[in-house]
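Asks: okay, structure incoming, though there's no sequence with it:
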């Protein structure tokens, strides 16, 4: 029988508070631990799928699968719980996020172990995830009143028209999250939704389900009533479509092709959606850049999480004046990386997540080489390290007929291009349909910021790969063009989950003729009033 939610207050499954290794398989998990987590999936179908670790193929868990009826019931439970949650004082909701902040930091070793087991990424890249969730929880908790508290707006008649603006929760938010950042993507979009008074039904990717379920457990440990955060599981075309059918807002992170399907479904129901989609992100190294600093940033930009990062750089445009020095330093730093698929902190890059990702990366590199590109370093799979491991790879001479020129590789492959003129570099960086993230390296910050404004990307980092914008939670993050719509983080990241409601109170005067005045005379008085207000400089 597939796992179901137990009755409220009943323990899920007895088990250790931290994952324990199975001595018969190096990266397998202790069965009681996975049973405790998978019991949180709302599923009654009796079906399950097996999850294996990309580190060594060790079995991790059998994941119960949700039926369409399970999704409908999960939304029904969430909707009932949301009605009481919306009446909970805002400061109590904010306090829950502050407790979550501490819970995440207290249990970060467990979180890191599970992320690495499920995703294969290097531990130091896994650490970005609890860090980001702690930052997100603390930011929204501390700014709750500023984002959600009632606000006064200017009325049409000064002193006599009072307008109050309120933020009303939408209801139940559907969050469909990817495998590449299994902890942060499972939680970061849902936390502001909860703070705004909504409930959440989450569908994490199957590959990263255990990490997402651990996130749900941490929310409950922080004090969240369980029915407010439902987790369902199953193939995207079926379960994802069911979420679109029931949600009041959908938050999706994934491919542009799937994002279009989600957007069409939401448009049909006239509900909102926020989509973070694909990217073919550029990095510009200007003529006055420090080649050493730019090379260090390029390694992180291209190879963090083995390139499986929506904001990672896949195209490096380098000025003539520093090209040779930059490429020498970049290749040297790439070749000095420590590669490995283990739980420790020593690895600079870990594994790809699956055979599918390995096949895509291999095909892109082989296609480029067959059509004349040069491999400056890397370029091959490393099954000696892990089943899906691919070396960090730098290509030169990539041209438009090559697949990796315009298509997102989503792996540890980056192409280097020389440019002579900055206007040409900007034009080349803006080519294609994507516009998610970019970076600019220069010793002149003012000049770099001016150039950054010419790039058609939702986030641009100066003298940094991606962390400056990604970790600045007060700033909105998202894509332009085919890289998405809507924003996470900042005010945009929480207001998307609310409906603005204006309440206007009129005093003394009414918007109709008074004291027997004719409609024509009333119109003349109103016209004179408009002219007077303009002369007085009023809005």
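Replies: Received it, and whenever you're ready, just let me know what you need. Being a predicted model, the structure only gives us computed values, none of them experimental.

Asks: CA atoms for contacts and neighbours, from now on please.
Replies: OK.

Asks: the stretch 251-400 of the chain: helices as residue ranges?
Replies: Counting by DSSP state H, counting those that start in this stretch, the stretch 251-400 of the chain has helices at residues 256-269, 291-303, 320-335, 355-370.

Asks: which element follows the longest helix anywhere in the chain toward the C-terminus?
Replies: Secondary structure assigned by DSSP state H gives helix 68-86 as the longest helix of the chain. Counting by DSSP states H and E, the next helix or strand C-terminal to helix 68-86 is helix 90-106.

Asks: also compute the angle for the very next helix or strand once past that next one relative to helix 90-106, please.
Replies: Where DSSP H and E defines the elements, the next helix or strand beyond helix 90-106 is helix 108-119. Put simply, helix 108-119 runs at 80 degrees to helix 90-106, going by axes from the mean of the first three to the mean of the last three Cα atoms, to 10 degrees.

Asks: any residues touching helix 108-119, and which ones?
Replies: With Cα atoms under 8 Å, 6 or more residues apart in numbering as the test, helix 108-119 has contacts from 18-19, 27, 52-55, 121-123, 126-127, 130, 179-180, 182-183, 207-208, 210-211, 214, 342-343, 351-353.

Asks: re the thing from before, and the longest helix of the chain, what does it pack against?
Replies: Judged by 3 or more Cα pairs under 8 Å, 6 or more residues apart in numbering; DSSP states H and E, helix 68-86 is in contact with strand 172-177, strand 199-204, strand 229-231, helix 241-246.

Asks: try it against this one:
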């Protein structure tokens, strides 16, 4: 199926209206390719460093009024945006599919996530950021409260693979806190994210409070870091490391969601057929181009043969298509670079002795970047795909003899983003979950349990990143905590040596009493 041009998909005037949202004064453009066809989709204007600086300065001015508008106003605006996202979902789904190559069902996950996170922060921001009383150092004599003020300008650098979901998961809590946001979108997901932002603007978010730019990482991306007060970045570990170093050089905070080599453990008490059916989606949603998708499976030897047979059969039966409807199980890789990386990992594995149970080949008869979902066994440390993130539709199955071996092999990685355990006993799985070195663990599900839990923090351990998005943690990163303590005038605290001589005994007694009462 041929992928439409942007003009055929939404019309020239609609495309131009979306692109007009960009903060851009240059004549430079970049060609965006439609993954389903490999043909040019549209030309996207590219911002300059000066565009970033100008947008940042304007956003800082606009933020004062946005903050002063208060939580109740921002709540109304964000709840209206929630509704507009759902009303406009069909256009958003068309744009997501056409720019990313994913199926419509997997594109719908992004709309669901964006609406969920918007509703969550609209309703929880005031409570999380409310001034709260804390225990004073000297009870009765002092009173202590903690208040929060929003960081003025938050930078958000959004990747191509989940532009709407990941874009809103960072931008929305910042807006709910009262911050302004300057966002760099990836060229490949530009129209989808611009159409998403438009819904928030139509709901009442001032355009100046949320400028969007596009352009090269080394210029526009660095300018974002140099212009903001806090940075959110999602991408590869090497790039994220450089981003973190640049942010640290300015003494600003950063949340970095980086790479993963995510394991799935199938315990001996699992139903092998059911586990195989559920594991397929965990590995091949969005063609594995998702930071939390599964690339390694460790299955107990007692059920390994049946699980592997069922798993390979279900992967072979997946319907791979470019249709802009719900008929597809898996879609296309997003770019030529992605296809090259996946093919290189598979070719290298085969050359070093891996066995291909299914897949392992490109599918140009469907489209230029299609690659068959691939299941490997006999993968060794000599292969590129053993420890390095493939970020594509390739999974390796290995057999283990014990739970401890499964945990040890799952943890034997420099990454620690997501992990999964399939078991017939939730209690058994929970005990093992506590031993996994990962920021999120899903039981009898691949990633969607934790990914959709917007009230719970999401992030990585080890080289999978720093900081957390979602939950109270996801909005507190955009707030400055301020502690205010006051003397209640009941008793003057000692100031001179003579006064300390009188009061020291009383203060020691106070400490002993507080301990006896188990008071913090």
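Replies: Everything's here; your move. Given the structure is predicted, the values throughout are model-derived calculations rather than measurements.

Asks: quick one on the thing from earlier: the longest helix of the first structure vs the second structure, average distance?
Replies: Its aligned residues in the second structure lie a mean 0.7 Å from helix 68-86 of the first structure after superposition (mean Cα distance after the TM-score superposition for the first structure).

Asks: what stretch of the second structure does that helix fall on?
Replies: The aligned range for helix 68-86 of the first structure in the second structure is 49-67, by TM-score structural alignment.

Asks: can you check stretch 103-122 of the first structure too?
Replies: On the second structure, the counterpart of stretch 103-122 of the first structure by TM-score structural alignment is residues 84-103.

Asks: what's the end-to-end length of that stretch?
Replies: Stretch 84-103 of the second structure stretches 22 Å from its first residue to its last (Cα to Cα, to the nearest Å).

Asks: related to what we said a few turns ago, list the buried residues of the match of helix 68-86 of the first structure.
Replies: For stretch 49-67 of the second structure, the neighbour count (16 or more other Cα atoms under 10 Å) marks 49, 51-53, 55-56, 58-60, 62-63, 66-67 as buried.

Asks: also stretch 479-490 of the second structure?
Replies: residue 479.

Asks: buried subset of the contacts of helix 108-119 of the first structure, written for PyMOL?
Replies: Restricted to buried positions by 16+ other Cα under 10 Å, the PyMOL selection for the contacts of helix 108-119 of the first structure reads:
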select buried, resi 19+27+52+53+54+55+121+122+123+126+127+130+179+180+182+183+207+208+210+211+214+342+343+351+352+353
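
Asks: quick one: contacts for the aligned partner of residue 486 of the second structure in the first structure?
Replies: Aligned against the first structure by TM-score structural alignment, residue 486 of the second structure finds its counterpart in residue 505. By Cα under 8 Å, 6+ apart, residue 505 of the first structure lies in contact with 161-163.

Asks: same thing but 6 Å
Replies: Shown in contact with residue 505 of the first structure (Cα atoms under 6 Å, 6 or more residues apart in numbering): 161-162.

Asks: that one looks like it's in a strand, true?
Replies: Yes: under DSSP: H, G, I helix; E, B strand; the rest coil, residue 505 of the first structure sits within a strand.

Asks: state the distance from it to residue 499 of the first structure.
Replies: As judged by Cα to Cα, residue 505 of the first structure and residue 499 of the first structure stand 20 Å apart.

Asks: again, but for residue 48 of the first structure
Replies: Using Cα to Cα, residue 48 of the first structure is found at 38 Å from residue 499 of the first structure.

Asks: and the closest residue in space to residue 74 of the second structure that isn't next to it in sequence, what element?
Replies: Nearest residue to residue 74 of the second structure, sequence neighbours excluded (Cα to Cα, 6 or more residues apart in numbering): residue 176, at 6.2 Å. Using DSSP H and E, residue 176 of the second structure sits in helix 163-177.

Asks: tell me the buried residues in that helix?
Replies: For helix 163-177 of the second structure, burial by neighbour count (16+ other Cα under 10 Å) applies to 163-177.

Asks: that one aligns to what range in the first structure?
Replies: Counting by TM-score structural alignment, helix 163-177 of the second structure pairs with residues 182-196 of the first structure.

Asks: one more: stretch 288-303 of the second structure?
Replies: With TM-score structural alignment as the criterion, stretch 288-303 of the second structure aligns to 307-322.

Asks: how long is that stretch end to end?
Replies: 24 Å.

Asks: starting at the chain centroid, how far to it?
Replies: Computed by Cα atoms, centre = their mean, to the nearest Å, the chain-centroid distance of stretch 307-322 of the first structure equals 20 Å.

Asks: with stretch 390-403 of the second structure instead?
Replies: On the basis of Cα atoms, centre = their mean, stretch 390-403 of the second structure sits 23 Å off its chain's mean C-alpha point.

Asks: same question, stretch 90-104 of the first structure
Replies: That offset, for stretch 90-104 of the first structure, works out to 20 Å (Cα atoms, centre = their mean).

Asks: which residues touch that stretch?
Replies: 134, 137-138, 141, 195, 222.

Asks: which of the buried residues of helix 163-177 of the second structure sits closest to residue 453 of the second structure?
Replies: residue 169 (11.6 Å; Cα to Cα).

Asks: for residue 57 of the second structure, see how far away the residue nearest to the closest one when sequence neighbours are not counted is.
Replies: Nearest-residue entry for residue 169 of the second structure: residue 117, 6.3 Å, with adjacent residues in sequence omitted and distances by Cα to Cα, 6+ apart. Distance from residue 117 of the second structure to residue 57 of the second structure, counting by Cα to Cα: 27 Å.

Asks: can you find the partner of residue 344 of the second structure in the first structure?
Replies: Using TM-score structural alignment, residue 344 of the second structure pairs with residue 363 in the first structure.

Asks: neighbours of that match, how many?
Replies: Neighbourhood size, residue 363 of the first structure [other Cα atoms under 10 Å]: 15.

Asks: do the one 3 residues further on as well
Replies: In terms of burial, residue 366 of the first structure registers 16 neighbours under the definition other Cα under 10 Å.

Asks: now for the buried residues of helix 163-177 of the second structure: which two are most distant?
Replies: Largest pairwise distance in the buried residues of helix 163-177 of the second structure, by Cα to Cα, is 21.4 Å, between 163 and 177.

Asks: against residue 330 of the first structure, how distant is the closest residue to residue 418 of the first structure other than its chain neighbours?
Replies: Excluding the flanking residues, the one nearest residue 418 of the first structure by Cα to Cα, 6+ apart is residue 318, at 5.0 Å. In this view, residue 318 of the first structure and residue 330 of the first structure are 12 Å apart by Cα to Cα.
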